[in-house]
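*Asks:* Here is the input, now give the coordinates:
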Amino acid sequence: MSDQIYTRRRRLLGTTVAGISLMELGLSGLAQAQSNSTASGSSAASFENLRQIKAGTLDVGYAEAGPQNGPVVILLHGWPYDIYSFAEVTPLLAAAGYRVIVPYLRGYGSTRILSADTPRNGQQAVVAVDVINLMDALKIDKAIFGGFDWGARTVNIIAALWPQRCKAMVSVSGYLIGSQEANKAPLPPKAELSWWYMFYFATERGYAGYDANRHDFNKLIWRLASPKWNFDDATYERSAASFNNPDHVAIVIHNYRWRLGLVTGEAKYDELEKRLAKGPTISVPTITMEGDANGAPHPEPSTYAKKFTGKYAHRNISGGIGHNLPQEAPKAFADAVIDVARF
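*Replies:* Take a look at the predicted model:
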């Protein structure tokens, strides 16, 4: 990556590190969380305070709610989204007695890479290692995981490589573990078209374009990925603030270039990537989910069902639900987390 990666620094608003309870979080959207409705798209629920903790190579920003002694649920967002994808899921789970942790992934929000010398790496293994490091820092031995997009891939990886840390899992769009070798195979033209942004990011023009236009670029992705979700401007702006992270562009670009084999990852993760390239099965209890109006690239459930060798169920969520399923159908997602914990 170029030296530009290390010089693009923008200051964000500071976040409090004070201890927060469910009430202090100000999660006012509990009563408004809907199962399958996307009509309002409003920013009712909010995380008013965030915590920070040093974990591995990161200083991680995260929201927390629910009782400290409750079973832990860790919820992971994707690109181009952030922790607010779970703003309405979180109070539902907290009210059910779960301790809910919702971290910003590397390159988002208040999460920071601690050293200027650390590569701004977005390969799949490193994001999973980040989460394991966060669990260690928080002294969490085992958790239930839920995620979509990058977050779904990450929970898949944790369940496959560290099953002792994963009690159960909810994964939107199923099994998303990949490899550079598998990504060399061309797709049918229609499928290639849906990955247009990955090819754009492969160019220096795409790097510069995303850096200059990330706000409008990501809003376009939201609309394409969830064509029936009528989110309002306030909802988008709340999440768009997280894209001002000084490492956001570098990490996003590296992620998509790494997938195509155009850049290397860090050598210390090579062994993990070799294991992931074999497409390991997942034995922990799992519920996979898919919205009926997902406009983003995603596999058909029938193609990945056999990857889950433990107790398994798939749920199709109707009502015009797109790619950002936890935010568009928060009750359906929260119900899946509660149900999979009982498998």
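
*Asks:* alpha carbons only for contacts and neighbour counts from here, please
*Replies:* Will do.

*Asks:* And for Trp162, the neighbour number?
*Replies:* When neighbours are counted by other C-alpha atoms under 10 Å, Trp162 registers 14.

*Asks:* Report the separation between it and Tyr236.
*Replies:* Note on Trp162: its distance to Tyr236, by C-alpha to C-alpha, to the nearest Å, is 34 Å.

*Asks:* Which residue ranges of the stretch 151-300 of the chain form strands?
*Replies:* For the stretch 151-300 of the chain, strands defined by DSSP state E, counting those that start in this stretch occupy the ranges 166-172, 286-291.

*Asks:* Leu272: which of the ones you listed is closest?
*Replies:* Evaluated over the strands of the stretch 151-300 of the chain, closeness to Leu272 peaks at strand 166-172, with 17.2 Å, by C-alpha to C-alpha.

*Asks:* list the helices and strands that closest one packs on?
*Replies:* Using 3 or more C-alpha pairs under 8 Å, 6 or more residues apart in numbering; DSSP states H and E, the elements in contact with strand 166-172 are strand 143-147, helix 150-161, strand 286-291, helix 330-340.

*Asks:* Put together CSV for the ones you listed, with mean neighbour count and distance to Phe217 on each row.
*Replies:* Below are the helices and strands packed on strand 166-172 laid out as CSV (neighbours: other C-alpha atoms under 10 Å; distance: least, C-alpha to C-alpha, whole Å):
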stretch, mean neighbour count, distance to Phe217
strand 143-147, 27, 22
helix 150-161, 25, 18
strand 286-291, 26, 23
helix 330-340, 22, 25
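
*Asks:* I have a second one here; can you model it like the first so I can compare?
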Amino acid sequence: MVDHPVKVIQTPWLNLAYEEHGPGTGDPVILLHGFPYSARAYDEIALPLAAKGYRVIVPYLRGYGPTRFNSPDTLRSGQQAALAQDLLDLMDALCISKAALCGYDWGGRAACIVAALWPQRVRCLVTGDGYNLQDIPRSTRPRDPETEHRLWYQFYFHTPRGVEGLTENRRALCELLWKLWSPTWSQGPERYPLSAPAFDNPDFVEVVIHSYRHRFMYAPGDPALEWMEEALAKQPPISVPTISLCGADDGVGPAPEIDDDLEHFTGRYERRVLAGVGHNIPEEAPGATLKALLDLLQH
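*Replies:* So this is what the prediction gives:
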């Protein structure tokens, strides 16, 4: 078993856990996991980047692994603005003025938001599945039946039954999502047990449920973050150099033939569709993810 030393730093809302690799003086790269994943998604990316002299930070998002809230009174929010604020707070706490960001799913959302609203803090961006900002004011509109079917778990989490199901069966349910979202990934059953312990966090269920309710306007957000949600409702463009990685076999959000996110990127931008890859992009395709980062960092 590989040892992954964890550091913890205090931010305004969290004791935020992260793994760090490479020299402290290196150019910073922050790698952000999604739901239901963990820092293990970047095992084959973090060390190669560190070997090239980069300072690599791999945080555990709120509700995952050793990350904990500072106060029992803090709303266990999973809204997109909270994820972005956590990323900014981490950068501030570590005295990182500007970093390369890589993320997918929840982590991709945090990275895209910071790139859109604070471009001066972002050197470049590798995003899983393109423009990851939620368009919450239009979230209640029905989508095509196939898309609605793939989002069954989100609707499940809107119900008391879903809360109880996630609480009682979190590992089995998350493992099912891994299978459904990465249907052609043969290593999934072998890799899942490495990430599953991160879901035992005492705030995991509450954060997850809030995330999937807030995005459909079924739960209020943190009042302190309402200003950011209002800014995100305008769907601001992303101007930093960006590569979007999309899994051709993604079981929750398959890549469309035409890139409908193109209009949201105003700087250097490229989409790469990865054959044989599902939703867990960095863990399924570490080579392609590493190449995308280095293509931007060394440009």
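
*Asks:* picking up where we left off before, which one of the helices and strands packed on strand 166-172 of structure 1 lies nearest to Val131 of structure 1?
*Replies:* Closest among those, using C-alpha to C-alpha: helix 150-161, at 8.4 Å.

*Asks:* would a markdown table of the helices and strands packed on strand 166-172 of structure 1 with distance to Ile221 of structure 1 be doable?
*Replies:* Formatted as a markdown table, those follow (distance: least, C-alpha to C-alpha, whole Å):
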| stretch | distance to Ile221 of structure 1 |
| --- | --- |
| strand 143-147 | 18 |
| helix 150-161 | 14 |
| strand 286-291 | 16 |
| helix 330-340 | 20 |
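
*Asks:* nearest to Phe47 of structure 1, of the ones you listed?
*Replies:* It is, among these and with distance given as C-alpha to C-alpha, helix 330-340, at 15.3 Å.

*Asks:* I'd like to check what contacts that closest one. Which residues are they?
*Replies:* Contacts to helix 330-340 of structure 1, defined as C-alpha atoms under 8 Å, 6 or more residues apart in numbering, come from residues 33-36, 86, 88-90, 92-93, 144-146, 168-170, 285-287, 317, 325-326.

*Asks:* Could you tell me where it falls in structure 2?
*Replies:* Per the alignment by TM-score structural alignment, helix 330-340 of structure 1 matches residues 286-296 in structure 2.

*Asks:* Between the helices and strands packed on strand 166-172 of structure 1, which one is closest to Val252 of structure 1.
*Replies:* Shortest distance between Val252 of structure 1 and these, using C-alpha to C-alpha, is found for helix 150-161: 10.5 Å.

*Asks:* still on that earlier bit, the helices and strands packed on strand 166-172 of structure 1: which one's closest to Arg257 of structure 1?
*Replies:* Here helix 150-161 is closest among those (C-alpha to C-alpha), at 14.6 Å.

*Asks:* Would you mind pulling up the elements that the closest one packs against?
*Replies:* strand 72-76, helix 124-137, strand 143-147, strand 166-172.

*Asks:* measure the residue nearest the centre of structure 1 to Gly109 of structure 1 for me?
*Replies:* Residue closest to the average C-alpha location in structure 1 (C-alpha atoms, centre = their mean): His77, at 2.3 Å. Relative to Gly109 of structure 1, His77 of structure 1 is positioned 12 Å away (C-alpha to C-alpha).

*Asks:* Kindly report the same for Ala234 of structure 1.
*Replies:* To Gly109 of structure 1, Ala234 of structure 1 is 17 Å away according to C-alpha to C-alpha.

*Asks:* Compare the two and say which one has the larger neighbour count.
*Replies:* Each of Ala234 of structure 1 and Gly109 has its neighbours counted (other C-alpha under 10 Å); Gly109 has more, 27 against 13.

*Asks:* ok, and the closest non-adjacent residue to that one?
*Replies:* Spatial nearest neighbour of Gly109 of structure 1, excluding adjacent residues (C-alpha to C-alpha, 6 or more residues apart in numbering): Ser242 at 3.8 Å.
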